[in-house]
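1. predicted model and sequence follow; I will ask about them next.
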Amino acid sequence: MGDVSYGACCIDDYTARSLGCDFIVHYAHSCLVPIDITTIKVLYIFVTINIDETHLIKTLQKNFPRGSRIAAFGTIQFNPTIHSMKDKLLESEEHMLYIIPPQIKPLSKGEVLGCTSERLDKNQIDAMVYIGDGRFHLESAMIHNPEIPAFRYDPYNRKFTRERYDQKQLVEVRASAIDKARSSKKVGLILGALGRQGNLATVENLENKLKASGRTVVKIILSEIFPQKLAMFDDIDAFVQVACPRLSIDWGYAFNKPLLTPYETNVMLENDRMFNEKYYPMDYYHIDGYGRGKSPNHEDVTI
């Protein structure tokens, strides 16, 4: 098909079906899009990457006091290692550590995505440790849990680093986008067509809410969302994208008009609580998330 696949959300069964395909083989990612809802059959091939587990264990023991409670997670390729070291560190007489693989359903225990991570209890967790290269997925947990110290173990170069995220800047930039969008009269509502990033039920829900607020809604379908593309819609005051929330969080400043996530849109419409420097939800593919066609509410989240 020649299209990009960023992750497990990019199961492009609609395009595959239109091309006359009967079967999709998706390699290396988890089963984020259930096989019972795709329009053609999908085979997920899981991949396990073996790493130096002994070095990882010794690294954690050297850097954390005995008895520390560590939320350990990573991409699905390193999931077996996370569960294996959990048992070994718990049974270690030399330097015992509590390894807690967090879970936000339907993801596996210890799995994290760039848009979806578990909200942790800062009184029960001493630190978060991400096993994997890069920061994209780790940043999801850091945004969701800004008060818990975060670390990263890169299994390829075996480096262990303290990681930080500028939550204050995130709050300022995203709050500014919401404030600008409040005065909008015409809103471009984007359905992401790259695989299963978008969700039609969420689009319809937001369309109804935006229209009820007196705004004109222009529905747009885009495979990938770039500033140059949206700049062509010069008569639209603000955009709402139902695709990947990180597009707005990471790159929203690059667009000449506000580009809101579904959650931020509900904040603008006063249907959900405002984020702050202690909390910004990252639950897009949670069982009750926007990626599932639901409309979660965060009023009861403890901050």
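-> Here it is on my side, so go on. Residues are numbered from 1 along each chain as shown.
2. please make it C-alpha for all contacts and neighbour counts, starting now.
-> Fine.
3. and residue 254, how many neighbours?
-> By the other C-alpha atoms under 10 Å criterion, the neighbourhood of residue 254 contains 13 residues.
4. what's the distance between it and residue 42?
-> Here the distance between residue 254 and residue 42 works out to 36 Å (C-alpha to C-alpha, to the nearest Å).
5. the helices in the protein, which residues?
-> Along the chain, counting by DSSP state H, helices occupy 13-18, 53-63, 79-90, 136-144, 167-182, 200-212, 227-230, 245-251, 262-268.
6. make JSON lines out of the ones you listed and add mean neighbour count.
-> JSON lines is the format used below for these (neighbours: other C-alpha atoms under 10 Å):
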{"stretch": "helix 13-18", "mean neighbour count": "16"}
{"stretch": "helix 53-63", "mean neighbour count": "14"}
{"stretch": "helix 79-90", "mean neighbour count": "17"}
{"stretch": "helix 136-144", "mean neighbour count": "24"}
{"stretch": "helix 167-182", "mean neighbour count": "17"}
{"stretch": "helix 200-212", "mean neighbour count": "17"}
{"stretch": "helix 227-230", "mean neighbour count": "14"}
{"stretch": "helix 245-251", "mean neighbour count": "18"}
{"stretch": "helix 262-268", "mean neighbour count": "23"}
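7. want to compare, so here's the second one:
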Amino acid sequence: RQVALQFPDELLADAVEVAGRMEAATGAEMYVLGDTTYGSCCVDEVAAEHVGAEAVLHYGPACLSPCRKLPVLHIFGQQPLDVGRCTEAFRELYPEQQSCVVVLYDVVYAHAMGELEQQLCSEYPNIIFSRLVYGDPPGPAVHGEEQKFGRQFLVETAGGLQDCAMFYVGAEGLALTSFMLTWNCCPFSSFNPVTGCGRRETLNVNRALMRRLYLVERARDAGVVGILVGTLGVAGYLTVLQHLRELLCRAGKRSYTLAVGKPNPAKLANFLEVDIFVLVACAQNSLLDSSDFYRPVVTPYELELACNPAREWTGNYLTDFRDLLPGACAHIELPPAVPTAEA
């Protein structure tokens, strides 16, 4: 039996001791994945397969994107959370006790959510605590159920999510930005456990969306597109790569598929012929700030907006590329190809 142990950089110092204890307790061979191929939040199936691992133990923060092959056990860790201070911050931000609020949180604070729920549920009858889920749902979603970013919750109000606010427990970062763009109809507040401060989020979602829509126009004008492979483990990545190639071919654009590991300005500056890049990565890492890059970097959803005539901007933003695949909630078929003679 062979098991891969994947640690983020900040926990690698403990890897040898953990591996030794695990081998002594289980009798299985433990392999430490010392350098992840892409983001540390994703399970690195490629490195695990190199050592013939039959399972992966993933330590630390995780995006909870489902894997293609190997069984995965997540050990998030337990960062300290002052539940009393968090409760006070929530009361200050939501003085109206009938408020409908969905509580989201970084996975490293999942251990404290039960206590926080006990503190708040008696005062706020309409509060909704999200649950962490891994993998795809077993059946069709019920009305009002949301399952994105490895979080699941049920909204039973007549107006749905538009009647709700969002409260996030965790530090500012990519996860919060993705939540805010995806659920852009909801006002957001957050509590940072490190500083002990709660606040109303001031990210101008409309401005951020306008910036993303500007990139859609850049993609529409591009002649050559570089498809950046930002994951080799998230389920469906091969299907979306093929979908993007077909999409670009139909739009009359040339494309190159590039596997460059973690993208940075220096790497991408080598491809001067490329007008724009599209990054296929997990939902948490797909929103790359490309302001320092030689060419813009867009998401698969933004490329779809640019190149699929059947897809229109509805106000709903998607960061998970799996939502675009056949059978998914946001899939839209490409229009039939026009024969060359007719064109």
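-> Alright, I've got the coordinates. Because the structure is predicted, anything quoted here is derived from the model rather than measured.
8. quick revisit: wait, which of the helices of the first structure is closest to residue 280 of the first structure?
-> Comparison of these against residue 280 of the first structure by C-alpha to C-alpha identifies helix 136-144 as nearest, at 5.3 Å.
9. so the closest one corresponds to what in the second structure?
-> Alignment note (TM-score structural alignment): helix 136-144 of the first structure is matched to residues 174-182 of the second structure.
10. which outside residues touch that stretch?
-> If you take C-alpha atoms under 8 Å, 6 or more residues apart in numbering as the criterion, stretch 174-182 of the second structure is touched by 168, 186, 188, 205, 208-209, 283-285, 287, 316-319.
11. what's the closest of those to residue 231 of the second structure?
-> Set against residue 231 of the second structure, the nearest of these by C-alpha to C-alpha is residue 285 (9.7 Å).
12. ok, now how distant is the closest one from residue 276 of the second structure?
-> 18 Å.
13. output the helices of the first structure in a markdown table; the columns should cover distance to residue 33 of the first structure.
-> Converted to a markdown table, the helices of the first structure look like this (distance: least, C-alpha to C-alpha, whole Å):
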| stretch | distance to residue 33 of the first structure |
| --- | --- |
| helix 13-18 | 10 |
| helix 53-63 | 30 |
| helix 79-90 | 19 |
| helix 136-144 | 18 |
| helix 167-182 | 28 |
| helix 200-212 | 14 |
| helix 227-230 | 28 |
| helix 245-251 | 17 |
| helix 262-268 | 19 |
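14. out of the ones you listed, nearest to residue 156 of the first structure?
-> Shortest separation from residue 156 of the first structure across those is recorded for helix 53-63, at 11.2 Å, computed as C-alpha to C-alpha.
15. from the chain's centre, how far out does that closest one sit?
-> The offset between the C-alpha centroid of helix 53-63 of the first structure and the centroid of the whole chain comes to 27 Å, using C-alpha atoms, centre = their mean, to the nearest Å.
16. which other helices and strands does it contact?
-> The criterion is 3 or more C-alpha pairs under 8 Å, 6 or more residues apart in numbering; DSSP states H and E, and the helices and strands that helix 53-63 of the first structure contacts are helix 79-90.
17. if we go to 7 Å?
-> Helices and strands in packing contact with helix 53-63 of the first structure are not found; criterion 3 or more C-alpha pairs under 7 Å, 6 or more residues apart in numbering; DSSP states H and E.
18. what's the mean deviation for it versus the second structure?
-> Superposing on the second structure and averaging over aligned pairs (mean C-alpha distance after the TM-score superposition for the first structure), helix 53-63 of the first structure comes out at 2.5 Å.
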